[in-house]
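> sequence and predicted structure, then a few things I'm wondering about:
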Amino acid sequence: MALVTILSDFGDNDYYLPAVKASMLSINPQLNIIDISNQIRSFDIAQAAFILRSTFRDFPKGTVHLVAINTTGGMAEGYIGVKLEEHIFIGPNNGILSLLADHEPGIMVKFADLHLKETTFPAKDILAPIAAKVASGAAIHDFGGPLQGFKKMISRQSKVTKDQILGHVVHVDVYGNLITNIRKADFDKLNPGKYTIDFNREQLNRLNHGYDEVEPGDCFAFFNSLGLLEIGIYHGDGAGLLGMKMDSIVYINFET
């Protein structure tokens, strides 16, 4: 039996999350349901996509991921199931599932009208039952046919030249650390040995290996476990103290 994960903007203080879990457990009480996060900012597809893209591969292949972000806003585009890298994703066709990888899913299914209901709570009444049945052994093909209109969103990419990498902050974590879309692979390919990292009136000329290589209150920069450049202030709220936020620009300038 597959695991089921939940990613939502429900929070933990309302009835939405337990209602969705109850819907799945009423179909199969043996399901193992794991929360990825239910603290996504309301309707924030970019934040949800970053967290899901950063974590789904750490779960066993075959895991079913229930994605409940802006599900009521997805009624016009419909609800879908996709198979990507041996993982199954169940959610609205609102673009979030197009941001999980740099390639399209191998299988995409649009759920048939037979499985859709008139509801103000589609995560509970539409998506949860399908996720529970797929995790219990059903195939996503059992619930619909090939998806033709896969809604796509384009994530912001870093700009790379031989002299510079220009990137943007794509995520601010709970500590105020700023994660960018500058990839270690690009840096390693271009790095001549001397460079500066420039962001909002700050400049660093070295990379760290971890947070504690600088003194509390000092800036750090390193490539994190995702292979992305992360900057911040040790034991401080980097976003607030540096005056940076989502989409702020970060440069790496190479000196030849």
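Arrived safely. Residues are numbered from 1 along each chain as shown.
> please make it C-alpha for all contacts and neighbour counts, starting now.
Noted.
> would you say residue 5 is within a helix?
No - secondary structure assignment places residue 5 outside any helix; it is strand (DSSP: H, G, I helix; E, B strand; the rest coil).
> check which helix or strand residue 187 maps to.
helix 184-190 (DSSP states H and E).
> residues in contact with residue 237?
175-177 (CA atoms under 8 Å, 6 or more residues apart in numbering).
> got the residues you listed as JSON lines, with secondary structure columns?
What follows is the contacts of residue 237, written out as JSON lines (three-state DSSP):
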{"residue": "175", "secondary structure": "coil"}
{"residue": "176", "secondary structure": "coil"}
{"residue": "177", "secondary structure": "coil"}
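> and those residues, which are buried?
With burial judged by 16 or more other CA atoms under 10 Å, the buried subset of the contacts of residue 237 is 176-177.
> rebuild the contacts of residue 237 as CSV, extending it with distance to residue 237.
Formatted as CSV, those follow (distance: CA to CA, whole Å):
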residue, distance to residue 237
175, 6
176, 4
177, 7
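> ok, residue 233 to residue 217 distance?
6 Å (CA to CA, to the nearest Å).
> one more to weigh against that first structure:
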Amino acid sequence: MAIITLTTDFGQKDHFVGAVKGAIFSEIENVNIVDISHYISPFHLHEAAYIIKNAYKSFPKGSIHVIGVDSELNPENKHIAVYLDGHYFICADNGIISMLTSEVRPEKIVEINIHDRFTSNFPVLDVFVKVAGHIARGGTLEVIGKPITETKELTGIRPVTSNQSSQIIGNVIYIDNYGNVITNIDRKLFEEVGRGRDFIIQARTVKFDKIHRNYSDAINFDAPPEKREEDGKRIALWNSSNCLELAIYKSNLTTVGGASSLFGLDFRDTITVIFTPKL
């Protein structure tokens, strides 16, 4: 049975998600449709890229991932189908796929060229669903598009080093449901540049000198509950994606707030890691 995932900025208020699912069921007899997220911020390419990057690997090889974010066809926003890491991705060539291709080389990319068969202005519903159906039935990508070798790159997804590798300058690329701030600084780069040196992480007026593996690692559970520093505890950690994350322990956006609001951080804001020179 084919597995098709959906990642969009459609939300759930309108008919879009239901219509796309209906079209998939009409196109493919036996299919399992999985919603990854329909709450991507409108046209937010970095959000979409981060979410699909961290979700697709949990699915079986051969899964088909439809990404409906900024998908309207125009001369600067072509449609592509990509075979990468044993998975298929159908999306616009707007940079979303570059967060995946920066780590895994795609085996095949085609620019979709079947648009003359459709008259609507809802490409996820018609073009993307038709391509997904073709792939699910064992069709090759060359039938629905012409091979290409490059896709657009998202800016701001890679941090930079400066001052003779004494600093890493990164950016906020995602803010999750808890208000936690995820950066584009990954553990591999941090360890390569840091080489075991002491460091300070600076984000506006907030500073950290330790990075934890888990949220609860920042709490001293040897102390009696009434003496523990828990509420509002500031934490830097390596999250499940091995990205540097700044968080508040057990944050609640409806009451005390989260790291994004309490630290005054938003998408693209700068996060700097300063390493102490070894004597």
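Cool, the structure landed. Since the model is a prediction, treat every value here as computed from it, not as a measurement.
> between residue 233 and residue 217 of the first structure, which one's more packed in?
A count of neighbours by other CA atoms under 10 Å puts residue 233 above the other of residue 233 of the first structure and residue 217, at 24 against 14.
> nearest residue to the residue mapped onto the more buried one from the second structure other than its sequence neighbours?
Applying TM-score structural alignment, one finds that residue 233 of the first structure aligns to residue 248 in the second structure. Among residues not flanking residue 248 of the second structure along the chain, residue 234 sits closest, at 4.9 Å (CA to CA, 6 or more residues apart in numbering).
> ok, now how distant is residue 174 of the first structure from residue 46 of the first structure?
Distance of residue 174 of the first structure to residue 46 of the first structure, computed by CA to CA: 16 Å.
> can you tell me the SS state at residue 19 of the second structure?
helix.
> quick one: contacts for it?
Going by CA under 8 Å, 6+ apart, residue 19 of the second structure touches residue 125.
> look up how far residue 259 of the second structure lies from it.
Relative to residue 259 of the second structure, residue 19 of the second structure is positioned 37 Å away (CA to CA).
> for residue 134 of the second structure, same thing?
Residue 134 of the second structure is 44 Å from residue 259 of the second structure, where distance means CA to CA.
> one more: residue 92 of the second structure?
In terms of CA to CA, residue 92 of the second structure sits 32 Å off from residue 259 of the second structure.
> residue 51 of the first structure matches what in the second structure?
In the second structure, residue 51 of the first structure lines up with residue 51, judged by TM-score structural alignment.
> which residues are contacting the helix or strand containing that match?
For residue 51 of the second structure, the host element (DSSP H and E) is helix 45-55. Helix 45-55 of the second structure has contacts (CA under 8 Å, 6+ apart) with 7-8, 36, 40-41, 67, 69-70, 94-100, 154, 157, 173-174, 241.
> got the contact list for the corresponding residue of the second structure for residue 200 of the first structure?
Using TM-score structural alignment, the partner of residue 200 of the first structure in the second structure is residue 204. Listed by CA under 8 Å, 6+ apart, the contact set of residue 204 of the second structure reads 263-265, 270-271.
> ok, now residue 3 of the first structure?
31-34, 62-64, 135.
> before we move on, what about residue 171 of the second structure?
156-157, 159, 183-185, 267-271.
> show me the helices in the stretch 151-279 of the second structure, by range?
Under the criterion DSSP state H, counting those that start in this stretch, the stretch 151-279 of the second structure contains helices at 187-194, 259-263.
> most tightly surrounded among those?
Among the helices of the stretch 151-279 of the second structure, helix 259-263 has the highest mean neighbour count (mean count of other CA atoms under 10 Å), at a mean of 20.
> mind listing residues that contact it?
Taking CA under 8 Å, 6+ apart as the rule, helix 259-263 of the second structure contacts 175, 179-181, 203-206, 234, 246-248, 251, 265-266.
> same question, stretch 231-246 of the second structure
Contacts of stretch 231-246 of the second structure (CA under 8 Å, 6+ apart): 54, 180-187, 208, 210-215, 218, 247-251, 256, 259.
> next step: the contacts of residue 204 of the second structure restricted to strands.
In this view, these that belong to strands under DSSP state E are 270-271.
> so which of the contacts of residue 204 of the second structure wins on neighbours?
For the contacts of residue 204 of the second structure, neighbours tallied by other CA under 10 Å; top is residue 271, 24 neighbours.
> counterpart of it in the first structure?
So, by TM-score structural alignment, residue 271 of the second structure is matched to residue 250.
> what about the aligned partner of the residue nearest to residue 248 of the second structure in the first structure, how many neighbours?
Structural alignment (TM-score structural alignment) places residue 234 of the second structure against residue 219 in the first structure. For residue 219 of the first structure, the neighbour count with other CA under 10 Å is 21.
> same question, residue 238 of the second structure
19.
> one more: residue 14 of the first structure?
By other CA under 10 Å, neighbour count at residue 14 of the first structure equals 9.
> repeat that for residue 69 of the second structure.
Residue 69 of the second structure: 25 surrounding residues under other CA under 10 Å.
> list the contacts of it.
So residue 69 of the second structure contacts 7-9, 40, 42-45, 48, 91-92 (CA under 8 Å, 6+ apart).
> and if you look at residue 165 of the second structure?
Each residue near residue 165 of the second structure by CA under 8 Å, 6+ apart is listed here: residue 193.
> map it onto the first structure.
Residue 165 of the second structure maps onto residue 162 in the first structure, by TM-score structural alignment.
> also residue 186 of the second structure?
Aligned counterpart of residue 186 of the second structure in the first structure: residue 183 (TM-score structural alignment).
> quick one: that match from residue 127 of the first structure, how far?
Residue 183 of the first structure is 34 Å from residue 127 of the first structure, by CA to CA.
> could you do residue 47 of the first structure as well?
Using CA to CA, residue 47 of the first structure is found at 21 Å from residue 127 of the first structure.
> picking up where we left off before, could I get the helices of the stretch 151-279 of the second structure as CSV with distance to residue 83 of the second structure?
CSV is the format used below for these (distance: least, CA to CA, whole Å):
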stretch, distance to residue 83 of the second structure
helix 187-194, 26
helix 259-263, 35
